[in-house]
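# Prediction below, plus the sequence it came from.
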Amino acid sequence: MTRKIFPIPLATPVALAPMSGITDLPFRQVVGRFGAGLLVSEMIASGEIVTARPTRRTASQARAEIGDFAATSVQIAGRDPDLMAQAARIAQDQGAPMVDINMGCPAKKVVGGASGSALMRDPDLALRLVDAVVAAVDVPVTLKMRLGWDAELLNAPLIARRAESAGIKMFTIHGRTRAQFYQGAADWRAIKPVVEAVSVPVIANGDITDAISARQALALSGAAGVMVGRGAQGRPWLLAQIAAELYGSQAPEVPSGAALADLVAEHYRMILEFYGPELGLRVARKHLGWYIDAAHGPADLRAMLMREKSAERVLAMLPAALSPQRNAA
């Protein structure tokens, strides 16, 4: 089998999925510190970048360099070829080594605007977007999509074949249709027809939560790598763990006890600095909840932290909140 070359050098073929409201700059910094092959920004609407007055949020989302971690892709979404091309150029100008086109988001507000996975119902429009973005930038352009719109329209292989001819250098396929949202199990075997349809790398995505599921996804799909999404919530070291078990890279030191409390406190401060104290407190709550859940921390302290409005009190409570309950599984 011919080895498929990734569009930019990756330490390992284990990627962090773009997750709206989650894979912001602070979270990517924490994941990148443990180790990851590729980090993908949360989806950015092309119109938000181009037509709106630039904000700290959009500028930081599109910033590619994360400390010393340069393997970062900026994901853009939209349905207007010209806006998508302009957004891609902005991302490139801000240093993105790679631009990703979103054709997989199932959210109603995105699909209702004929973006995201809605594009899979209109391959001709989808290919016009691809043509515009590829022509607009010098960096590699990749594409993330689902298996299809529903069980009756499983057209990912067809779109992938056409998109590769238009210049797409890598695909990520979520093993569900848009109609499934996140229900049921991801069908990794159904990704294989896409792998067989193209000569560039394909990344398997969906329900990959550990090395066991990653290995199964690779075996069933024939993909060149895996992408981890919700499994990394509260476990930013997960990508490095998977890479160590599958590819022999250095295993991360998984923090616990005081070390975990220090990590979460640092992440919490990064969120507050990035968003400001008021918005930051709200954004941080979901991450705190995920960390506590992953650590099997006390439910009562978790509930208190979700309501707490004082950053100082949150920081003071973290060591106890992240201590496993004795009867935790």
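Here it is on my side, so go on. Numbers count the residues shown, from 1 in each chain.
# Going by C-alpha atoms from here, please, whenever you check contacts or count neighbours.
OK.
# can you pull out the helices in the protein?
In the chain, the segments counted as helices under DSSP state H are 25-34, 46-50, 56-62, 81-93, 108-111, 123-136, 156-165, 192-197, 211-221, 238-247, 257-275, 277-295, 299-307, 311-321.
# Now do the buried residues in the third one.
This points to helix 56-62. The neighbour-count check on helix 56-62 (16 or more other C-alpha atoms under 10 Å) flags 60, 61, 62 as buried.
# okay, now the one to match up with it:
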Amino acid sequence: MRIGKLHIERPVILAPMEDVTDRSFRKICKRFGADVVYTEFISAEALRRGVEKSVQKMLFEDYERPAVIQIFGNSEEAMAEAAVIAASYAPDYLDINFGCPAKKVAGKGAGAALLREPEKMARIAASVVKAVSIPVTVKTRIGWDRESINILDIIPRLEDAGIGAIAVHGRTRSEMYKGTADWDWIARVKEHARIPVIANGDIWSARDALAMFNHTGADGIMIGRGSIGNPFIFKQVKELLQGGSVVTFPGFSDRIAVAIEHLRLSVECKGEKYGTLEMRRHYATYLKGLPKVSRVRDRLVRENNWQHVIEILRDYETDCERYAKEGKIREYAEYLNDHSKRLVLK
């Protein structure tokens, strides 16, 4: 995949996710092999007003590169102005969110709502491209609903606007995250596009990643929800793509250790209060499937002292070691739909 000066063979990319892809999580995913990482999506209007929380979302370290800032909005003027602000933070490229289905975004005429206004979408894209000197890409969906899938009509408009690549989530806005992503439509996009295509939707395992590449012929893939609580997926995908098999099998100790690392980074980036509070959403996925986890999770989401949280996690690791000796935990080869190992109750 070539975007501007960036050239990566079959990249595995961390998708932008609000309240998830902050600096702490990006660093974790980068360590496990994510080729490119995206910020959370950022409001163009908030950037114009200088809202500090939005500005903070654009901060990243060289370790995270290649790193991408994603913005959203429904005004050519606002998006062009926000693009200039975002570009001043020197991302490797800039991405436009034309795919978010959330009511607070699409309900205000931005994100996926612009799928119903392809001409306006193209004008916004052109205004952003014209405003900055770095490459500009787009992330979108296949259409507003199943009766109005128009992605093939949108592609040439975006290409003419100067967009350097397109990431396509294989669902419509109306489907939100329900059902199954339609990989066939992504394959059609790849057949018609003159620019690189990044495939997104329902990649939960290394096997899914390989299947996505094979099914769509995409230049790269993007992993979103499948990485939450499971940053190991990036390493597993790279192992399968490069070596033909997965050799990384995280057990309960690995998962707890990464949860602790994630918490430390969160506190480092956001301070003790918010770093601790905002980690609460991640514990359920890091610990999913482990025995008697609900009681531990209840304690974790009530604890405000991050050091005490670490103590709870370490105590739980000791409990898991005992559960394993008692035969209450066993490992099996299929993790989700892949060759990874998972811990479950017998």
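Sure, I can see it. Nothing here was measured: the structure is a model prediction, and the numbers come from that model.
# re earlier: I'd like the helices of the first structure as TSV, with distance to residue 100 of the first structure appended.
TSV is the format used below for the helices of the first structure (distance: least, C-alpha to C-alpha, whole Å):
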stretch	distance to residue 100 of the first structure
helix 25-34	16
helix 46-50	12
helix 56-62	11
helix 81-93	9
helix 108-111	16
helix 123-136	9
helix 156-165	13
helix 192-197	17
helix 211-221	21
helix 238-247	20
helix 257-275	24
helix 277-295	25
helix 299-307	34
helix 311-321	35
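# can you tell me which of the ones you listed comes nearest to residue 145 of the first structure?
Residue 145 of the first structure lies closest to helix 156-165 among the helices of the first structure, at 7.4 Å (C-alpha to C-alpha).
# Can you check which part of the second structure the closest one sits on?
Aligned by TM-score structural alignment, helix 156-165 of the first structure falls on residues 151-160 of the second structure.
# swap in stretch 120-127 of the first structure?
So stretch 120-127 of the first structure sits over residues 115-122 in the second structure, by TM-score structural alignment.
# now the matching stretch: how far from the chain's centre is it?
Relative to its parent chain, stretch 115-122 of the second structure has a centroid offset of 24 Å by C-alpha atoms, centre = their mean, to the nearest Å.
# circling back to that earlier point, so for residue 181 of the first structure, which of the helices of the first structure sits nearest?
Using C-alpha to C-alpha, the nearest of the helices of the first structure to residue 181 of the first structure is helix 108-111, at 10.0 Å.
# if we can go back for a sec, ok, which of the helices of the first structure comes nearest residue 179 of the first structure?
So among the helices of the first structure, helix 108-111 is nearest, using C-alpha to C-alpha, at 10.9 Å.
# what's the spacing between the counterpart of residue 23 of the first structure in the second structure and residue 41 of the second structure?
Residue correspondence to the second structure (TM-score structural alignment): residue 23 of the first structure is matched to residue 21. Note on residue 21 of the second structure: its distance to residue 41 of the second structure, by C-alpha to C-alpha, to the nearest Å, is 9 Å.
# Once you drop chain neighbours, what's closest to residue 270 of the first structure?
residue 26 (5.9 Å; C-alpha to C-alpha, 6 or more residues apart in numbering).
# quick one, what contacts the one you found?
267, 270, 271, 274 (C-alpha atoms under 8 Å, 6 or more residues apart in numbering).
# So the last one is in contact with residue 280, correct?
Yes. Counting by C-alpha atoms under 8 Å, a contact exists between residue 274 of the first structure and residue 280, whose distance comes to 7.4 Å.
# Against residue 230 of the second structure, how distant is residue 179 of the second structure?
21 Å.
# what do you get for residue 208 of the second structure?
If you go by C-alpha to C-alpha, the gap between residue 208 of the second structure and residue 230 of the second structure works out to 14 Å.
# Counterpart of residue 266 of the second structure over in the first structure?
Match for residue 266 of the second structure (TM-score structural alignment): residue 271.
# That match - how many residues pack around it?
23 (other C-alpha atoms under 10 Å).
# Same question for residue 116 of the second structure.
Other residues near residue 116 of the second structure come to 16 when the count uses other C-alpha under 10 Å.
# And for residue 177 of the second structure?
16.
# repeat for residue 305 of the second structure
13.
# What residues does it make contact with?
272, 276.
# swap the cut-off to 10 Å and go again
By C-alpha atoms under 10 Å, 6 or more residues apart in numbering, the contact list for residue 305 of the second structure reads 272, 273, 276, 277.
# cool, residue 6 of the first structure as well?
13, 140, 169, 170, 200, 201, 202, 224, 225.
# Ok, residue 174 of the first structure next?
104-105, 144-148, 182, 186-188, 190-191, 203-207, 227.
# Buried only: go through those for me.
Among the contacts of residue 174 of the first structure, the ones that count as buried by 16+ other C-alpha under 10 Å are 104-105, 144-148, 186-188, 190-191, 203-207, 227.
# mind listing which of the residues you listed are in strands?
144, 145, 146, 203, 204, 205, 227 (DSSP state E).
# how near is whatever residue of the second structure lines up with the second one to residue 125 of the second structure?
Under the alignment defined by TM-score structural alignment, residue 145 of the first structure is paired with residue 140 of the second structure. Here the distance between residue 140 of the second structure and residue 125 of the second structure works out to 12 Å (C-alpha to C-alpha).
# Check residue 212 of the second structure too.
Applying C-alpha to C-alpha, the value for residue 212 of the second structure to residue 125 of the second structure is 27 Å.
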